[in-house]
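In: dropping the sequence and predicted coords here.
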Amino acid sequence: MAESYPDISPLKAGLACACPRCGRGRVFDGFLSVVDHCPHCGLALRENDSGDGPAIFLIFILGFSGVPLAFWIDSAFDVPAWMPGLVAGIFVIALALLLLRPAKACVLALQYRHRRDDFETGG
């Protein structure tokens, strides 16, 4: 009984934090805990969890944007020496918390797109 599923963009599935196969089921149970199986199509998701890979990407991307922000604040404004680090730190932490779920869901969707055989249908 092979069921046909729509071709869903990994970016679209990732930003919606939705199942990469059907696009309807949720990927997370909690903040970053991946569900065992999609509630709609049964795709095994937890076994193919992306782990800490998305966090590493975000560290590099946000680090490359946070450090120049701190330098700019320090050179453009007459503020105490601790202020640029505080502002850049808050900026990096806020964006990391905001982007971590979609980044992890995007990597999971890309894994599904390029290594579909690793995902098995459960129950």
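Out: Great, that's in hand. Numbering: from 1, shown residues only.
In: use CA for all of it now, contacts and neighbours both
Out: Noted.
In: how are the helices of the protein distributed by residue range?
Out: Taking DSSP state H, the helices of the chain run over residues 10-16, 53-76, 83-114.
In: put this beside the first:
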Amino acid sequence: MFDESRQMTMPMPAHAEEDRPTKRAMMRGFRKRCPNCGNGPLFEGYLKVVDHCPVCEEALYHHRADDGPAYLTILVVGHIVAPLLHVVFTAFRPDPLVLFTIFTVASVAMSLFLLPRLKGLVVGIQWARRMHGFGGEE
């Protein structure tokens, strides 16, 4: 049996009482804004995350987005394009070159639109969950 009187209690970290809502941080990241303040830009260029927010000075260099945003982009674009390709092909039977051109352009455009937004979303999740150094520990 489990004896509650002998249960080991872990001290709460000093930063545990600070609230970092995940949903808000995700939405700010999706809008390519700082997950902390929501005002500063998250990116220097297309995909380069700034080291520190120019508005609130939050350190953002800790992120480890790696391949996650690319995977999510492929997942979302594929789940939109594949069924649409099937429907268009079976309903309208366009010329294959026309079909290829339209869906290639649409896939590339959606990927270019979604990739930085999903990277911001992943950085926002990591910041809200205090992952990979975002927790304030040295």
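Out: The structure has been received and is ready for your questions. The shown structure was predicted, so the numbers you read here are calculated from the model rather than taken from an experiment.
In: aligned counterpart of residue 33 of the first structure in the second structure, please.
Out: Using TM-score structural alignment, the partner of residue 33 of the first structure in the second structure is residue 48.
In: that older thread, which of the helices of the first structure is buried the deepest?
Out: When the helices of the first structure are scored by mean count of other C-alpha atoms under 10 Å, the highest mean neighbour count falls to helix 10-16 (a mean of 20).
In: which residue numbers in the second structure go with that helix?
Out: Using TM-score structural alignment, helix 10-16 of the first structure pairs with 25-31 in the second structure.
In: measure the counterpart of residue 80 of the first structure in the second structure to residue 89 of the second structure for me?
Out: Matched to the second structure by TM-score structural alignment, residue 80 of the first structure sits across from residue 95. Distance, residue 95 of the second structure to residue 89 of the second structure, by C-alpha to C-alpha, to the nearest Å: 9 Å.
In: wouldn't residue 113 of the first structure be in contact with residue 10 here?
Out: Yes. Residue 113 of the first structure is in contact with residue 10 according to C-alpha atoms under 8 Å; the separation is 7.3 Å.
In: can you list residues touching both of those two?
Out: Residues touching both residue 113 of the first structure and residue 10 by C-alpha atoms under 8 Å, 6 or more residues apart in numbering: residue 20.
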